[in-house]
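Q: I need the structure of the sequence given here:
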Amino acid sequence: MSGPQQSTEGTSFAALRGQLQDAAATFAGGQDALEGILLGMVDDVDRAVREPLEIFPVCHHSPASALAMARRLREKQPKVVYLELCEDMAPLLTELRNCRLPVAVQAFAGDIDGFPQEWAPLSVVAPITEASAEYQAIAYALDTPGVELVLVDRSSDHVFQWDSRGEQASGESEPPDGAEAALHGEAVGVEIGDLRPRFAELEEHLLRHGRVRHWSEWWHQYVEVPLGDGAAGHDTYRQVMFLIGSLFRRLAPGDGARVRVDEDRERYMWTRMREHLSATGTDPEDCLYVCGAFHAASRVEEFGVRGGSGTFTISPRTATSWQYGLIPSSHAAIEAQFGLAAGSVSIAATEWAKSLKRTRVKPYRLEGQAGTKKSGKKKAAVAPAVPAPPSTAAGDELSGFLRRPPVLDGLDEAELLGWSVEIVRAARRNGYLASTADAIAVFETSILLAGMRDRAKPTPYDFQDAAVTCIEKDSVPGRRDVRRLVEIMMGGDRIGQVGYEALPPLARDVYDRLEPLGLPLQQRGVKRALLDMTSRPELEACSDVLWMLRRLMPHGAARPIMGERRLGERSIQESWDLALGTHQRALIELGYDGVSLEQVLEQRLRRDAYGPRATTATVLAAVEDTLLFLRGRRLADELGTHALKVLAAERSVDGAPEVLRRARALLAYYRTEEPVLPAWIESFVKTGYAHYCTLLPTAFRDEDATVGQVAAMLGFLFSMESLALSLGCDRTQLELAVAQSHPDDPAKTALLWAAQVQLGTLSRAELRERCDALLDNPLVVPAYPRYLSGFVHALEPVPGLADVVVEAVSNAFGRLPDTVLLPWLPLLITTLRAGAADLAPLLIREAGRIFPGRLAALDAWIPPWRTPETDPFAAARAHLAAAGPTGVALLAAHPEACDAVAGLLGCDGGWTRPGVPAPSGVGLLAAHPATCDAVAGLLGCDGAWAPAAGTPAPGAALMTRHPATSEAVEALLPSR
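A: The predicted structure follows:
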């Protein structure tokens, strides 16, 4: 809502109003909307100038604003500085002295309460560079005794309370994409001085008539250079910025959530300032309000210290818990996040340094600021600062400023000549065939382009275009083109760094624990770490930290080159590529979740295991990571018990391959590392056996279930069968599940046949017959590759069928003609590669065992499946029959050995000497009744030998009843 307009009588802008009325009448032919806009702009300027609380309008990352701010602070020395920045970020500003700019103040919330869960995590960043007015105000307030710095913008919580998610609120730009914005990620950016036209036609008009390519170039040419040359005084600067802010404000779309949020931000800030003035009793004349020029030309009723009070109510914050920290930023990240042209922030930093040298204004820097010179050292001779134009009463400074022509001085020509020489030198280093003539051409072309664009002096953008035109011919010989070389020459992408003292406790703990490596890990770039735990056992703790960092941080922060960590295995030597300085933001954000890596890792594992989308494989992976990194049974047992519940609740087999792989690994680990299996792993095997038996028939018929998933189910059932049966499971359940399975897919059919072979319901000979029948059926031959795919997958549950699979593949290549084989050969290769690539080595090893190793032996080679089967015991029986008499003669020749063997067998009779009749079989039985009873028992006879002499021998009756047995026993005994 627009506030009451200022009276135009008696103001110092009467002459300007008259000129604008005449211009509106000339161009528009009378009073219309144009006159209202022009006069309204003057009213906005007049209103802002007359406010008792001095408003200092700025543009974000503008050297002209920073220069004017430094001058004004030294001249006025305000006691209170109100700054347009999220009020909850105030405690962090003192940590800026421990950082190297640019950095960003961040508010982060991982667990949210009061916002939609899909918005999580929430992040707000406010980047700060040295060439910015807000940094000058912060440095002045923090290092000047008796000065209070008050942040008055809405809190980070209100940023998302007022965010519509359909339209970006409060001037924040869309989340950036690309690697150059990785330092800020998807955080919402808050900047001071969002000074850009929101009316697309207006921006297009300004760019076209200003003969520039993008908004950053227009601002540099028509605002930055005129205000930053040192000739504009404080009042001139304020009025120009008020005028620009009013223009963009009045030409912005008049509806939408963004306009409402803009006005609410202005009401919020003026409300906070009035509350502070009322609470402290500070005189508004001793205060300075630093805000964006867009908000300085505000028309809300709450504007000013005498504005409407009590008309705006600040809503309470949500229950979301916010964490705060400093993260590294860069010029490229700022440009990408706020839609600025590439290289514009680097050019602004160059202009800032040039302005300080030309005007000799001493900027404010935080005491001990990293990356700057020590303030305690004094130079031998210091040139006096160029005095700023005197500050007068708030009169009309706009008319003279707008009519003043730009001036090209000698310093700019020398600077342009230096640029031309430097870009040629950089081009030659990067492979361009540049010479002194090219430097002259760049110099003259820059001046020519500036003249064609109605500019008094070339800008860095003109110089960039001239360098591309004169140096870059047909191709780029190296990695960088000329445009990028100019950006590097102008300052490059300066990247900030957060100092050790400003890091959260977790990040400091990581650096402390990795100190034994002896590497400067806070520096950007990749550092190689070599760990020999044999000679230096203390490095084992560093290895644990690095493996946890690899698990928690983005790829590339900690990358192992040599060494691995698996269940039950520990490396004695490791090699790592570390880039913790490059990924400092990710390390800082870990500190928002906890105070140690172990705590954060446990939280992440619990979140993964208990999440709404957690699967059995996910929980088992969390159990494995717990054993690998935390080495604790408590959390592993807890997550393993939770895996039972998740497995019992699953009704699909999508994760069966991963479950099989991880369950096998965990079972092998516990069997080798623990004296007994944990209770949860035994319960998991029992539950999994029953669960997969229940789902097996459905999975065979389900079209969505792949053959690999069904093979993994069978692999779990067959590989865990012995343990499951020992724990009380019933094998009949598996047999019934296989019997109830009736697949239609050829691959699953082959898999079912393999399962039947494993269970014994189908013989290998019958399986071979079915494979031969498939090749004999011309209707089935096109689908034969899918059967082979099923057989290959069957190697997971039934690895003993490798020879049958090799036989099936060989028969296809041997029997099918080329007209049939060649069309489906690509299908066979792609099918095996896509679905069974990990099982192919087993198949290849089996083929290498069966096939001959040399090409010459291939012609005479006969496949083993074509060799006729013979009785494996026929040769042994023939040998025994031929060696029978020889064996008797051998025993007769060595009676002592025979007696020794007889003694071992319990026989007390010795060998019959030659010439003495040997006892018959009946006599031998009579002599050894116990042996007779034992043999009779083995033969199924229930009679016993009668030992009494003179009685009829039961052995005779027994032998009469069983003559065949008698003959067999007598044949085994020696006889003469």
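Q: contacts and neighbour counts: CA atoms only from here.
A: Noted.
Q: got the end-to-end distance for stretch 456-465?
A: The first and final residues of stretch 456-465 sit 17 Å from each other (C-alpha to C-alpha, to the nearest Å).
Q: please give me the structure for this one as well, since I'd like to look at both together:
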Amino acid sequence: MSEVFEPLRQQLLDAAAAFTGGPAALPEILTGLVDDVDHAMAEPLEIFPVCHHSPASALAMGRRLREKQPRVVYLELCEDLQPLLTELRNCRLPVALQAFASDLDGFPKAWGPLSVVAPVTEASAEYQAIAYALETPGVELVLVDRSADHVFQWMPHDQEQETRDDTEDDLHGDAVGVEIGDLRPRFAELEEHLLHHGRVRHWSEWWDQYVEQPLAGADHDTYRQVMTLIGSLFRRLTPEGTRRLAMDEDRERYMWTRIREHLAGSGVDRADCLYVCGAFHAVSRVVEAGSEPGTPDLDITPRSATAWLYGLIPSSHSAIEAQFGLAPGSVSIAAATWQKELSRSRLSPFRLTGQKGGRRKTVKALPPAAVAAPATDRLTGYLAAPPPPGGLDDAELRGWCVDLVRLARRNGYLASTADAIAVFETSVLLAGMRGRARPTPYDFQDAAVTCIEKDVVPGRRDVRRICEILLGGDKVGQVGYEALPPLARDVHDRLEPLGLDLTSRTIRRALLDLTADPGLADCSRLLWRLQYLLPGHAVRTIMGSRRLGERSVQESWDLDLGRNQRALIELGYEGVTVEQVLEQRLRHAVHDPKATAADALNAVEDSLRLLDSPRLSDELGRRAVELLGAERTVDEAPLVLGRIRRLIAYYESPSHPGDVLPGWCQQFVTAGYAHYCTLLPTAFGDEETGVRQVAAMLGFLFSMEGLALSLGCERTQLELAVRQSVPYGPAKTALFWAARHQLGDLAVGDLREHCDELLANPLVVPSFPQYVAGFVHALEPVPRLAPFVVETISKAFARLPDPVLLPWLPTLIITLREEAAELVPVLTREAGRTFPGRLPALDAWTAPWNRVPKPGRQRAGQGVGQEAGHRQNPVVAGARRLLDAHPGAALGVAGLLGRPGEWTTGGVAGWPEAEPGATGTEAAATEVAATEAGVAEAVRLLQTHPATTNAVAQLIGG
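A: Next comes the predicted model:
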């Protein structure tokens, strides 16, 4: 044990004895602190303790590097990040070194993707060491900390999840941060004690007041001993047996093992080396610590088979603060302190060539290593003397107050010169209350909030944020073009025809006229793919669309790639081109364990929209067929129906080059027909299956029936499925009736009779709205029921009592909006055809369903009318026979003419009918009038378009 610190050790023992009055833990702790400092100073390999993003550490590092000029610098940083250091030349700090892995092998799949980041700022000791080593010939930089793979190997499963949850921010995401010099109390009681007696609000302010400012101009020995003492204090007060302490000790064993390996392999003298690590690790007492030969090594496990990707991503002051638990604005204050101390001390920092504002600092020839001077006790004087006055002088504080008022007025505050004076005086007052000779930036912030904000924020920035802008703002770094991955560089190259500065941190508007400049079509395709792949608003379309079969003539885009550079860089970890990444993601989406048939159909649609790869679309489609056959529920039947309809419409449209449906699409239709026929009885009777899902199943079966039958399916399967179904609840019962009607088992008249019986039954009236909801959903599989649904809803409004009708109206509106929004236009159009279009006509209007005669009289009247019509006009009789022979064609033409209805032997339902109670002659006259009116309309239409008449006549053999 060295005798240098013996006076200090004895002084602390006497103070502890006087304080405790006898033996206690305090004397052991205090003497242990001195022993740790003595042990670290005695290590032949110089240990340089630092704190993360500390200006004082950076200043001391710059001075020591110029004085010692070491030939080897060992740095506490993940060893596999070393190849990235040279790329810092092409960046604007702050940036972060990143290791990224998405395909995991050896780690739980739930952890993915894995990400480790190490932020680098100019006001940090690690950057000064990196710049010195890379810019000075003959100097070697060796990273000795665990690899990114070992970071997660040594991380307990539950702690990894906690770390991710606590480190989310905009630029670093959920990456695990690598800290160099983590100096913070490891239990809350100590931190609370320091904050209380230091009269500060948070740890960052305490550190700036009691460590940063006093050590900013300290000599090397004082700085080194004080930082080591602080690291020892926090280490000895960390509870034994904690998981965090065990992980720190493993890191120390790892780093010392790597250092001894390099010393043995290179043969360099330890006096020519410098070991840069956190002050917490500088006082390590594990058996593997030290550079003496024969010290045991750690048995380092091999890396897993996970393929790691490496790159640089932009960082920012706020991202660093969020990731490492620092107070907002503390990194900006540290950067301002760094610049202030550089100006005061006239020290030239080390910078990498190529960086913005960088100047190359080199040493042409390294002299022999200087002989280390004997260690002296600098702690006694430092601890006994009061701290030198720091903070802001009067002139600097006045300038800040004036600039603050100017910025506040720009942001909507009614600030004036009086407010500037108030901020100045309040800053001085707060500093005096907190025992400071001069106000600090933190005092200035508190005074500004008190005097200007007054609990009101008129704009999007509060006063504390304005103070950060005054100190330099939330500085955001940028990765240069040469340091970008191949994919990101390819994106910049391919978007160059737009003529925009994509590195700008403001939104750029791109206008594409694809007709005037067809060469921009490649840019358009790339932008659509980037919008699909990148999150947020990095690429956002303002005008234009790219749905199936559609191509825009003009497009407008908002591009914000400068502020979303991290997302673009991480996209480059997945592939070499955007198209490759898009193809991989589509394949991954359909092969995910939770993927469904609807997801696969969506992937097919995305591949058709964004990629010109029929092979990929067919592969994704075949996967959709497999997923559909494996499903045992019908929860996503509405999505399946909507997406397969769009795909079939696209394949059958003129824009598609093929003239037949692809094989996978035919297989999907046949498989879906059999699949939904099998599950239909269960879905009707299952209480958990919704009406919308059953309606979608029926919609698939009825709308795809013609195609499915042409591909070999049997209609008997559908008929048996419907007959075996026993509906659960009123809504499904109505849907069941609609299905029977579509199959021809239930006429519209029978449906009308069922509904009339329900309205006439007082016990069923409260549940009648549910029947109406079922009929509304029935428009999906049976759209020709629209007139009947309008009739049913109208009857419900007319006949339901208020206690039933009024509570049902909000439910009807919500149901239509959330579950059947696409069916509302169908009902609206049908209601427009049914009800009068003008208000005066409403008084004389009678609903068509109120004019329908009784079944017996209607048939008799229609028969008399038919005979009278036939006798009156032979042409009408011939047309009637032709239409009766082909009712489907008649209904189709009627729909095109805007007169849809139901075909009966006497004509189309919904046309003028005889009044209830009319005699046979009156009914016949009404039928003749209706028939002649319809024929007159048809004759006028045919005379207007004779070419169409002749063509239709030739087709039907007339």
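Q: TM-score of the superposition?
A: Here the superposed chains carry a TM-score of 0.87, computed using TM-score structural alignment, normalised by the length of the second structure; 858 aligned residues with a C-alpha RMSD of 1.9 Å.
Q: Report how many residues lie close to the corresponding residue of the second structure for D194 of the first structure.
A: Using TM-score structural alignment, the partner of D194 of the first structure in the second structure is D182. Residue neighbour count, defined by other C-alpha atoms under 10 Å, stands at 18 for D182 of the second structure.
Q: Now for D182 of the second structure: which residues touch it?
A: 51-52, 278-280 (C-alpha atoms under 8 Å, 6 or more residues apart in numbering).
Q: if I look at it, how far off is R646 of the second structure?
A: Applying C-alpha to C-alpha, the value for D182 of the second structure to R646 of the second structure is 57 Å.
Q: All the strands of the stretch 701-850 of the second structure, residue numbers only.
A: Counting by DSSP state E, counting those that start in this stretch, the stretch 701-850 of the second structure has no strands at all.
Q: Please work out how many residues are found near A216 of the second structure.
A: Look at A216 of the second structure: counted by other C-alpha under 10 Å, it has 21 neighbours.
Q: surely it meets P55?
A: Yes. With contact defined as C-alpha atoms under 8 Å, A216 of the second structure counts as touching P55 (7.2 Å).
Q: circling back to that earlier point, A helix includes the match of D194 of the first structure, no?
A: No. Secondary structure of D182 of the second structure (DSSP: H, G, I helix; E, B strand; the rest coil): coil, not part of a helix.
Q: aligned partner of V764 of the second structure in the first structure?
A: Match for V764 of the second structure (TM-score structural alignment): V780.
Q: For its match, which non-adjacent residue is spatially closest?
A: For V780 of the first structure, ignoring the flanking residues on the chain, the nearest one in space by C-alpha to C-alpha, 6 or more residues apart in numbering is L774 at 6.0 Å.
Q: And that neighbour, how far from W865 of the first structure?
A: Distance from L774 of the first structure to W865 of the first structure, by C-alpha to C-alpha: 17 Å.
Q: okay, those two: which has more neighbours?
A: Set L774 of the first structure next to W865 and count neighbours by other C-alpha under 10 Å: L774 wins out with 18 against 11.
Q: Which residues are in contact with the more buried one?
A: L774 of the first structure neighbours (C-alpha under 8 Å, 6+ apart): 780-781, 784.
Q: Figure out the helix or strand that the most centrally placed residue in the first structure lives in.
A: The residue lying closest to the centre of the first structure (C-alpha atoms, centre = their mean) is P554, at 4.7 Å. Counting by DSSP states H and E, there is no helix or strand that carries P554 of the first structure.
Q: Could you do V116 of the second structure as well?
A: strand 114-120.
Q: how about D544 of the first structure, what's its partner in the second structure?
A: Per TM-score structural alignment, D544 of the first structure is aligned with R525.
Q: Apart from its chain neighbours, what residue comes closest to that match?
A: L610 (7.0 Å).
Q: Same question for A558 of the first structure.
A: L578 (4.7 Å).
Q: Could you tell me how many residues sit around that neighbour?
A: Counted with other C-alpha under 10 Å, L578 of the first structure comes out at 23.
Q: How about the one 3 residues further on?
A: Number of residues near G581 of the first structure (other C-alpha under 10 Å) recorded here: 21.
Q: Kindly report the same for T136 of the second structure.
A: Using other C-alpha under 10 Å: T136 of the second structure sits among 18 other residues.
Q: what's the counterpart of it in the first structure?
A: So T136 of the second structure corresponds to T144, using TM-score structural alignment.
Q: Likewise for V604 of the second structure?
A: Using TM-score structural alignment, the partner of V604 of the second structure in the first structure is V623.
Q: So which bits of stretch 192-204 of the second structure are buried?
A: Going by neighbour count (16 or more other C-alpha atoms under 10 Å), the buried part of stretch 192-204 of the second structure is 194-195, 198-200, 202-204.
Q: next one: stretch 486-493 of the first structure
A: In stretch 486-493 of the first structure, counting by 16+ other C-alpha under 10 Å, buried: 486-493.
Q: Inside helices: which ones of those residues?
A: 486-489 (DSSP state H).
Q: Looking at the residues you listed, spot the one nearest E721 of the first structure.
A: When these are ranked by distance to E721 of the first structure (C-alpha to C-alpha), I488 comes first, at 66.2 Å.
Q: Tell me the counterpart of the closest one in the second structure.
A: In the second structure, I488 of the first structure lands on I469 (TM-score structural alignment).
Q: mind listing what that match touches?
A: If you count contacts by C-alpha under 8 Å, 6+ apart, I469 of the second structure has none.
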